[in-house]
Every structure is written in structure tokens, then in C-alpha cells.
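J.: give me coordinates for this.
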Amino acid sequence: MIRYPQLTGRTVGVTAPSSGIPTELHHLLHEAEKTFASRGFTLRFQPSSWTQSNAKSAPAEVRAHELTALFQDEAIDLIIPPWGGTLLIEILDRIAWDELPAKWMLGYSDVSLFLFVYTLKTGIASAHGTNLVDLRGEEWDETSSRWLDVVSAKEGETVIQRSSEHYQKEWQHGNPTPHIYHLTETTEWKSIGGNEATGRLLGGCIDVLLHTIGTPYGDIASFQRERLNGEPILWYFENAELDVPALKRTLLQMKWAGWFDHASGILFGRSEAKRSNRSKGIRPKRFTLNFKTCSMCRSSMTSTVAMCRPN
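T.: Take a look at the predicted model:
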């Protein structure tokens, strides 16, 4: 059974389990604090939020201690890191997972690695969504703002989420809009193998999740057996940096490790695969992963993504 945290207040703990904010960008945190204060929130910053050295905010033991302390502090209602990074993986073996209470934590990119393992290890839901500095704008766009609806939902309530109408093609850090993003591109859904799927959402940034395959931090079989009571997984992935060959290798490894044995489908969000392979002169073609028949939806689901073939 999956447990859901209940948001009871508006005090946000801010710590950097991956990358922190370097001195020259501290204004981003100040702007976020001002925006959240205008919406009735109080931000409590941990020291790692303000530091960055050697591709991480602080030594692994410091990051693990700060994050654990925020989880165990009853005065903290939810946790939102400043942004992602690259080395959150260093803290996984320093967390006492069975001592963490149910508390919402929000983030994506490298932060999603912690969220993924937290849910697998504890059976507690986590929230894959925007990072703190992306919420520093004068206003929040319609899609990004839905994080608050999700974490504020009471037990038994239903939250219906819909696709964005537009998305951002690339960052313009020196030219933010009132809601930070430049939403210039029309969002388009592409479906292969069916238009409906039902299951428990699980996933994150595939670049970092792949490193848990075959480890105690990626035990999908035990999670399904002990927490899901036969429900299939509806996977979702964002791809930060993998090109098409690397993405294909990763999906095949996940399949061979049994991650897709009882899955109803895969959702893909942002992906650098298409862009990175154009620069390498690689022409993408499709490859298909065939899932075993799902007893819940009584059909075989197929996810099709790009496969590389040099010109």
C-alpha cells in the first residue's frame, strides 16, 4: 500500500542534496523566498543551499544529515531543494530510510533519484515537479503551479492533471519571463500502442535512475510485491542528457532487469536524445519494447522510442 503525506502547514525546508547555489547566484534564492512569502510560505534554508564546490553543495555526509534533519523536523511541512545537479547518488547509502516519516518532497532531475528510492524503500509517495528556483517568478504558470494542488490534496481526494498547452524549448537564464519559462512551443502528445493506461506512477530522470539497476536502491520486484498488491507500474521518464544509443541501452537494461515485467506503459517527458543526435549526424529510427500482458488492463502495452542508425 502506498502512503500519502498530509500537508498541514506552509513551512518549506530548503536543502541541497545534489547541487547548491554558488555565491554569484544567491539572488535566485532571495527571489524565491520573496515569491513564496507573498503566497504565505516560510522558507527555512539549510547551509548547503548556499554553497557549491566540486560538482556538489557539500560533502555527502553533510547533505545526508541536513536532508534527514528536515524530514524529522515536525516544524517542516515539505521539502524543496534549490535545483538538481549530478551527485545526489553519493548520499543514498547514508540515509536511514526506515527512519524517514511521510513528508512531501518536490523536485526533478537529480533530485528525482532520491524521490524514486524514497518511494521504493518506504512506500511513501513523492512529488516529481519543479525545483525551488524555477518558482521564483512573479507568477507561476498554470502547469507548474499544480504542484501545490497535488501536495495539498487530502486523503481520498482526486486531483486531475492535464497537459500543458506550451513548453519551453531552451533556457534563457538571463532573460526570464514573469513566470521564468519561455513557453513558446506547442505541446503535442504522441501515443503508440494505445491511448489509455492505468497504473501507479513511478519514475524520474532516467540518467540517474539507471545507476540503481541491480542495486538495493532499485528493487522493483520487491516494491511491486510488497507495496502495489498486483497493480501495474505506469513509468514516467525525463531524459536530461542521454543520446539515442544511450537511451536504448538503458531501456534494454531496465527490461532485462525486470523493471517492465508488470508495466502498463511508459511516459516520456523532456528528452535531449533528438537534439544530441542531430549534432552527431545520427538519424533516429524506432525501436520497440514489448511488455508482458498486464492483468489489470488485459492488453499488451508497447512503448516506442527512437533508435539510432548512423547515416
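
J.: contacts, neighbours, all on C-alpha from now
T.: Noted.

J.: who touches stretch 61-78?
T.: Contacts to stretch 61-78, defined as CA atoms under 8 Å, 6 or more residues apart in numbering, come from residues 7-13, 15-18, 46, 48, 57, 79, 91, 94-95, 100-101, 103-106.

J.: mind listing what's buried in that stretch?
T.: Residues of stretch 61-78 classed as buried: Val62, Arg63, Ala64, Glu66, Leu67, Thr68, Leu70, Phe71, Ile76, Asp77, Leu78 (neighbour count, 16 or more other CA atoms under 10 Å).

J.: need the max-distance pair from these.
T.: Farthest-apart pair in the buried residues of stretch 61-78 is Val62 and Asp77; separation 21.1 Å (CA to CA).

J.: quick one on the thing from earlier: looking at the contacts of stretch 61-78, which are in strands?
T.: Thr11, Val12, Gly13, Ile79, Trp104, Met105, Leu106 (DSSP state E).

J.: in CSV: the buried residues of stretch 61-78, plus distance to Thr130 and secondary structure.
T.: What follows is the buried residues of stretch 61-78, written out as CSV (distance: CA to CA, whole Å; DSSP: H, G, I helix; E, B strand; the rest coil):
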residue, distance to Thr130, secondary structure
Val62, 24, helix
Arg63, 20, helix
Ala64, 21, helix
Glu66, 21, helix
Leu67, 18, helix
Thr68, 21, helix
Leu70, 19, helix
Phe71, 19, helix
Ile76, 19, coil
Asp77, 17, coil
Leu78, 14, strand
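
J.: before we go on, could you also do this sequence so I can check it against the first one:
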Amino acid sequence: MIQYPTLNKNATVGVTAPSSGVPDELHVVLHTAINRMKDRGYSCLSGDTPWMDDKAKSAPAVIRAKELNEMLSDEMIDLIIPPWGGELLIEILEHINFETMPNKWIMGFSDISLLLLAVTLNTGTATAHGSSLVDLRAIESDDTTAMWETVLATKQNETVTQYASEKYQKEWDHENPTHHVFNLDTQTYWRTMTGQNTKVEGRLLGGCIDAIRHLIGTPFGDVHSFKNKHISGEPIIWYLENYGMSTAELRRSLVQMKLAGWFEDASAIMFGRSPANTPVDNYTAKDVYEVLSEELDIPIIYDIDCGHVPPQITFINGAYAEVEVENGRGKVIQTFK
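T.: Sure, this is the predicted structure:
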């Protein structure tokens, strides 16, 4: 059984950096993000790590883990949102108190998705793959990003529906900021390998492939045990995104996931838009998806709203989902059961 935290009004947000912190020159961005949360009616408690950044991390692993464990156990804090991702979250896993972890939302993406997946696999507690804190600093959020509050406020046995964005941001244009933070300038179109409309169902699991693949072979990445213990062997819909890998490295990572049994009984795999996927010798991302679809004999959906090419849908690890793609438009229905 999956445990679902609930976001209540006037909640307190804990801000900690279990991966990278924010360098001095960008502290103004973090201040703005915290102030925006306060404008929305939330209280914010920040640790020390978000304001520190050196040697590819906010602080040594034991310090990052200690601050995260303290925020998780603090009854005053209802929700944890790191400022952003980073590189070395994996260092803190062995120091996290999974056995005593309370039922509390953690939200983020990129390197944070490694923590999210590990928490859900090892505790059965749902986690939220969605915006980082700095991406919530907008005066007005776009419709897709703004859904994070509605999704996290969904209660046990309730259903929440999200739709594909109208437009996405093809690349950053920092010289021309918008009220939405993102420059949404390119038409969104969800695609399937068959080119046909598709509907799939299953439990959601996923994240940034660059990060979560490193759970394979560790005590924190036992997908088989999670399926037996928490979801009674139900099929999984994997949502994945590639931040920095070439197509060959993407393929190697997906084969490793397959060989580790992560895709056994999967009902579908979805891929977010990617800023990477650099072709190797004419080997494209579409080629990768095609061979994976043939090997697993399951639907592959791609160019969805997930990951480093914003905006992104808030996907809940562990939730039961129905995903529909019709004429390039996507719909995600998540049930907290």
C-alpha cells in the first residue's frame, strides 16, 4: 500500500539542499523563491545548506543528510522542496533514516529524483517529481507548473487530472524574463512510437535517468521488492528524462535498467523532452525508443512534460495513473490509492 502525504493550507516548507546548494551570486534568486512561497501563504524554514555550494555539492554528505533527516522529523515542516538538483545526492543515501521516515511530501527533479525514487521504493511513501523551489519564483505560474499545489493537496483515494502544456520552453532566454519564469514559445506535442492515440494504466515510477540509474545494484533500488510489498505486483508506468547523455549512453542506461528487472511487467515507458540526446553516428533518440519498444513490446510515449525542458507535470511516484495521448495532446489522471 502506498502512503500519500497531504499538503494543507498555510503549510510550512522546509528548504534544504541534499545535492547542490546555491552560490553566493545567485542567492537573490533563492530569496525571491522563498518570498514567493510566503506570498502564497506558506511559511518557510531554510537550513544552512541551500546557501552553500562548493566542490559539486552544498556540504559534505553527513551534513546534508543530517539537515534532511532533521527536516523530515520536524513536525513543524509539512513539505520539503530543495532549491534545485545537482550532482552528488547519491552520497547521502547511506545516511538517511528510511526506517523512521514520516509521511511527508518531498518535491523536486533532476538529481533530487534519485532521492524521490529511493524514498518511495524503500518506504512506500509517495514522492512528487515536479518543480524545484527556484522554478516556483514566478509572479504568476503557467497552468502546468501551477498544478503542483492541487496535486499535493489531493487526499487518499481522490483523483487529480493534469493536461499537457500548450507550449514549452525550447531554450532559456535570460535576457527576456517573463512573469512565468519560463519562455514558453514552442508548441507542445506528445508523441507515441506507433503514431497512434494511446491509453495506458499503471503505477508511476521514474525520474532523471542520469541519476536514478545509479540506484541499480544498491540496497536502495530494489524495484522487485517494492512491487511485491507496496503495489501487489501491479504494472508500472515509467516516466524518464535525459539531462545530459548522448543517445548511446541513454541506450546503455536503459539496457542496464532492463537487465536489472526494472521494466518487468511495465505497462509503458514515457520520456520527457531532453536538452541532450546527442546522436552518435546517426543513432537518434527515436531509434533508442523504437528498439526499446520492440524489446519490451509495450507502448513508448515521448516528448512529454517532464524534466529539464519546462514546464513539467507533477508526477507522483507510487500513484495509480491513467495516461492518454490523443492527437498530440496528453492527459494524466492520478489516483491516490
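
J.: looking at the ones in strands among the contacts of stretch 61-78 of the first structure, spot the one nearest Gly269 of the first structure.
T.: Of all these, Leu106 has the smallest distance to Gly269 of the first structure: 16.9 Å, by CA to CA.

J.: tell me how many other residues crowd the closest one.
T.: 22 (other CA atoms under 10 Å).

J.: so what's it up against?
T.: Leu106 of the first structure makes contact with Leu78, Ile79, Ile80, Pro81, Ser126, Ala127, His128, Gly129, Thr130, Asn131 under the criterion CA under 8 Å, 6+ apart.

J.: burial of the aligned partner of Ile266 of the first structure in the second structure, as a residue count?
T.: The alignment partner of Ile266 of the first structure in the second structure, by TM-score structural alignment, is Ile269. For Ile269 of the second structure, the number of neighbouring residues by other CA under 10 Å comes to 24.

J.: SS state for Ile269 of the second structure?
T.: At Ile269 of the second structure the chain is in strand, as set by DSSP: H, G, I helix; E, B strand; the rest coil.

J.: tell me the SS of the nearest residue to it once chain neighbours are set aside?
T.: Using CA to CA, 6 or more residues apart in numbering and skipping the chain neighbours, the partner closest in space to Ile269 of the second structure is Trp238 (4.7 Å). Put simply, Trp238 of the second structure is strand when judged by three-state DSSP.

J.: Trp238 of the second structure maps to what in the first structure?
T.: Checking TM-score structural alignment: Trp238 of the second structure goes with Trp235.

J.: tell me who's in contact with that match.
T.: Going by CA under 8 Å, 6+ apart, Trp235 of the first structure touches Arg200, Leu201, Leu202, Gly203, Ala263, Ser264, Gly265, Ile266, Leu267.

J.: kindly recompute the last result at 10 Å.
T.: Contact analysis of Trp235 of the first structure by CA atoms under 10 Å, 6 or more residues apart in numbering lists 199-204, 259-260, 263-268.

J.: any chance of these in JSON lines, plus distance to Thr293 of the first structure?
T.: Formatted as JSON lines, those follow (distance: CA to CA, whole Å):
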{"residue": "Gly199", "distance to Thr293 of the first structure": "13"}
{"residue": "Arg200", "distance to Thr293 of the first structure": "16"}
{"residue": "Leu201", "distance to Thr293 of the first structure": "18"}
{"residue": "Leu202", "distance to Thr293 of the first structure": "19"}
{"residue": "Gly203", "distance to Thr293 of the first structure": "20"}
{"residue": "Gly204", "distance to Thr293 of the first structure": "24"}
{"residue": "Trp259", "distance to Thr293 of the first structure": "14"}
{"residue": "Phe260", "distance to Thr293 of the first structure": "11"}
{"residue": "Ala263", "distance to Thr293 of the first structure": "9"}
{"residue": "Ser264", "distance to Thr293 of the first structure": "9"}
{"residue": "Gly265", "distance to Thr293 of the first structure": "11"}
{"residue": "Ile266", "distance to Thr293 of the first structure": "14"}
{"residue": "Leu267", "distance to Thr293 of the first structure": "18"}
{"residue": "Phe268", "distance to Thr293 of the first structure": "21"}
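
J.: of the residues you listed, grab the buried ones for ChimeraX.
T.: Filtering those down to the buried ones (16+ other CA under 10 Å) takes a single ChimeraX command:
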select :199,201,202,203,204,259,260,263,264,265,266,268
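
J.: and of the contacts of Trp235 of the first structure, the nearest to Met1 of the first structure?
T.: Nearest to Met1 of the first structure among the contacts of Trp235 of the first structure: Arg200, at 10.9 Å, using CA to CA.

J.: look up the closest residue to the closest one, ignoring the ones flanking it.
T.: For Arg200 of the first structure, the closest residue by CA to CA, 6+ apart turns out to be Ile233, at 4.8 Å.

J.: for the one you found, what are its contacts?
T.: 197-203, 220, 224, 259-266, 294.

J.: those in helices, which ones?
T.: Ile220, Gln224 (DSSP state H).

J.: all helices of the first structure, in order?
T.: Using DSSP H, helices in the first structure cover 26-38, 60-72, 111-122, 146-152, 206-209, 220-227, 244-256, 273-279.

J.: over which residues of the second structure does the shortest one lie when aligned?
T.: Under TM-score structural alignment, the counterpart of helix 206-209 of the first structure in the second structure spans residues 209-212.

J.: need the residues that contact the matching stretch.
T.: Residues from elsewhere that reach stretch 209-212 of the second structure (CA under 10 Å, 6+ apart): 86-90, 109-118, 206, 221, 239-245, 249-250, 253-254, 257, 271.

J.: swap the cut-off to 6 Å and go again
T.: The contact list for stretch 209-212 of the second structure (CA atoms under 6 Å, 6 or more residues apart in numbering) reads Asp111, Leu114, Glu241, Asn242.

J.: okay, and which of those residues map to strands?
T.: Those of the contacts of stretch 209-212 of the second structure lying in strands (DSSP E): Glu241.

J.: in the contacts of stretch 209-212 of the second structure, find the pair that's most separated.
T.: Leu114 and Asn242 (13.2 Å).

J.: who has more neighbours, these two?
T.: Neighbours per residue (other CA under 10 Å) separate Leu114 of the second structure from Asn242, with Leu114 holding more: 28 against 25.

J.: from Ile90 of the second structure, how far out is the residue nearest to the more buried one when sequence neighbours are not counted?
T.: Spatially, and ignoring its direct neighbours in sequence, Leu114 of the second structure is nearest to Ile212 (4.8 Å; CA to CA, 6+ apart). In this view, Ile212 of the second structure and Ile90 of the second structure are 9 Å apart by CA to CA, to the nearest Å.

J.: alright, I will stop here.
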